[in-house]
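K.L.:
Sequence first, then the predicted structure:
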Amino acid sequence: MDQYLQVFVTVVDKGNFSRAAEELHMTQPAVSQYIQTLERAVGARLLERTNKYVRLNKAGNAVYHHAKEILGLYTKMQRIVDDLTNKASGILTIGSSYTFGEYVLPHIMAKLQSSYPDIEPTITIANTKEIAESVANHQLDVGIVEGHFKEKNIRVEKLAEDSMFVVAASKHPLINREDLEKETWIVREPGSGTREAQDAFFQKLNFTPKKLMEFGSTQLIKESVEAGLGISLLSNWTIQKELLLQSLKIIEIKGVPIKREFSVITRTPFQTKALEVFLQLLRENTFIPHQK
């Protein structure tokens, strides 16, 4: 049945039968036959078809969601069985929120590849909410996230503590506590762990910025702050180069830095050797940079 589910998921992802057939190295009639057999097995029509596209109906949407989870579990099961007699190798799907994924994870991946060249990592960078959902749905083996999330059935292990500072352009005039509300604040989008920390910071200091600008990238926020567009609250991990080059400066504010935790999340207690060695590297090599 897993092959029928794979064909179904591919048809949905590709948007029509011909592209799915090409992806699966099958004929289009064979793909159609697989879909018809699956529909008979579940007792419902799953796709609305036209000459140009296919779309999920309500039953199809339910099957698609669970099919992706089943296929993820099947792949994970196969890798665990293979690992029982083999060294750490194979595909390892890693997800990370932006701060950790862009500024810390690359250094850990370099050590992973140096020590375990047979592991084939793939990395997804997204906000905390999206990574947690992907781990919960078996689309990712492991996630490194910040902030809090409400996904059920996931295992959480605290990994590191991060410090967040108010930063401004190097030539920005000094700011006192009373000026904070008047400043333009450049923040991440809702769903981001960094945004969660930024909102908590505003609440802690009991003020609401007069103007907020939402950007979907930490790098874009840093460039904008450097250009004098506004100020922001950013992770210590993300601003090391800018502080060294003196293109950004930290504004000393009472109650800052803000501390937040990063966690490792997984869905299953059964781990491949590839996942085991990656988790061990995370624990051994995650560090918190210090200001000089």
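P.N.:
Nice, I can see it.

K.L.:
use CA for all of it now, contacts and neighbours both
P.N.:
Noted.

K.L.:
what helix or strand does residue 72 sit in?
P.N.:
Under the assignment given by DSSP states H and E, the secondary-structure element containing residue 72 is helix 58-83.

K.L.:
now that helix, how far from the chain's geometric center?
P.N.:
Helix 58-83 sits 19 Å away from the centroid of its parent chain (Cα atoms, centre = their mean, to the nearest Å).

K.L.:
what's the answer for stretch 130-145, then?
P.N.:
Using Cα atoms, centre = their mean, the distance from the centre of stretch 130-145 to the centre of the chain it belongs to is 7 Å.

K.L.:
same thing with stretch 12-31?
P.N.:
Stretch 12-31 sits 29 Å away from the centroid of its parent chain (Cα atoms, centre = their mean).

K.L.:
what do you get for stretch 10-17?
P.N.:
Stretch 10-17 sits 25 Å away from the centroid of its parent chain (Cα atoms, centre = their mean).

K.L.:
one step back: so which elements touch the helix holding residue 72?
P.N.:
Here helix 58-83 is seen to pack against helix 2-14 when contacts are counted using 3 or more Cα pairs under 8 Å, 6 or more residues apart in numbering; DSSP states H and E.

K.L.:
For the stretch 1-150 of the chain, which segments count as strands?
P.N.:
Along the stretch 1-150 of the chain, counting by DSSP state E, counting those that start in this stretch, strands occupy 47-49, 54-56, 90-96, 119-125, 142-146.

K.L.:
Presented hereafter is structure B, for comparison with structure A:
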Amino acid sequence: MLTDFRLKVFETVARRLSFTRASEELFITQPAVTRHIRELEQQFGCRLFKRSGRKVALTEEGEKLLVPARRILKEYALLNEVMAGDSSRLQGYLHMGASTTLTQYVLPPILALFHRMYPDIRVDLMDGNTECIEAAVVGEVVQLGLIEGSGEHADLHYRSFIRDEIVLVTAVSNPALVRREWTVEQLRELPLVLREAGSGTQAVVRKALGEKGILENELSVSMRLGSSESIKRYLSKSNACAFLSLFAVREELERGALVRVPVRNFDVTRVFRFVTPHGEQSRLSGLMIRFCLDYYNKM
């Protein structure tokens, strides 16, 4: 695979803000990462990174280099795709970003099968909420994003992936809640654990409640947490409820650790979506999109 490896090292350190993580991603030693960066700094006659303890940050000169470096690496990727010919010979790097629910519960089996079929394609998956992933695609930190929210960024192209249901759940040990049906209006009375601001799940719930005339600030919020896993652990020790993706709670529902709290005439659904920049997408991004769609169509 043709590339400028020193620029690749620089871009990886700039994206991960860590020499150690860059070495792990690139499968080279940390001294090798340091050597490549030092050679670039000698070539340009300036420092590209500044260190403070274990923290790494771009200098002003490093910020200037990052945009053209990514543009050059993108051209190398395009060149490799053009010359690859048969898709079975595809190789290269695919930087993806996905919302937390997708990263934890939807993508792992897909990526395992993808790696088995395309072992020469390195996939690096970034985790974040919907707003973070959209920003990463716009900033060309990742080539392909998958989100759970309803973003409408003017610089991005959205394509539907799969449908998801968001359900209200609580611990099976919460007898006050599991044996009755609630109305939408009574949701104001329930102690709730919500996701953080910027969460795609929370944005969908907020919109669904708003359509029923209920504002988020009218809810009885016990806690806000940053992931479905942390919320599930919280529920196991409390009498609170939470709106979570069915993908996230399917296992707990099946083994009886959590139960659904029925709410009359209140169904919350959404569509997970692919996010790419406008214009022609990379061959690897297109391959991953088709692979994901085929996986769930067969299921």
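P.N.:
Here it is on my side, so go on. Source: prediction; values computed, not measured.

K.L.:
want to try a markdown table for the strands of the stretch 1-150 of structure 1, with distance to residue 186 of structure 1 and mean neighbour count as columns?
P.N.:
Conversion of the strands of the stretch 1-150 of structure 1 to a markdown table gives the following (distance: least, Cα to Cα, whole Å; neighbours: other Cα atoms under 10 Å):
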| stretch | distance to residue 186 of structure 1 | mean neighbour count |
| --- | --- | --- |
| strand 47-49 | 43 | 15 |
| strand 54-56 | 39 | 17 |
| strand 90-96 | 22 | 22 |
| strand 119-125 | 21 | 16 |
| strand 142-146 | 19 | 29 |
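
K.L.:
Tell me which of these lies nearest to residue 272 of structure 1.
P.N.:
In terms of Cα to Cα, the element of those nearest to residue 272 of structure 1 is strand 90-96, at 8.8 Å.

K.L.:
what's in contact with the closest one?
P.N.:
Outside strand 90-96 of structure 1, the residues within contact range by Cα atoms under 8 Å, 6 or more residues apart in numbering are 79, 101, 118-128, 131, 139-145, 274-275.

K.L.:
try stretch 176-189 of structure 2
P.N.:
Outside stretch 176-189 of structure 2, the residues touching it (Cα under 8 Å, 6+ apart) are 170, 172, 212, 214, 218-220, 259-266.

K.L.:
just the buried members of these?
P.N.:
Members of those that pass the buried threshold by neighbour count (16 or more other Cα atoms under 10 Å) are listed as 170, 172, 214, 259, 260, 261, 262, 263.

K.L.:
Just name the closest of the residues you listed to residue 277 of structure 2, please.
P.N.:
The closest of these to residue 277 of structure 2 turns out to be residue 214 (Cα to Cα; 34.8 Å).

K.L.:
for the closest one, what are its contacts?
P.N.:
Contacts of residue 214 of structure 2 by Cα under 8 Å, 6+ apart are residue 185.

K.L.:
right, and the secondary structure at it would be what?
P.N.:
With DSSP: H, G, I helix; E, B strand; the rest coil as the basis, residue 214 of structure 2 sits in coil.

K.L.:
gap between it and residue 207 of structure 2?
P.N.:
Taking Cα to Cα, to the nearest Å as the measure, residue 214 of structure 2 falls 9 Å from residue 207 of structure 2.

K.L.:
With residue 5 of structure 2 instead?
P.N.:
Applying Cα to Cα, one obtains 46 Å for the distance of residue 5 of structure 2 from residue 207 of structure 2.

K.L.:
between the two, which one's more packed in?
P.N.:
Neighbours around residue 5 of structure 2 and residue 207, counted as other Cα atoms under 10 Å, are more numerous at residue 207. The numbers are 15 against 12.
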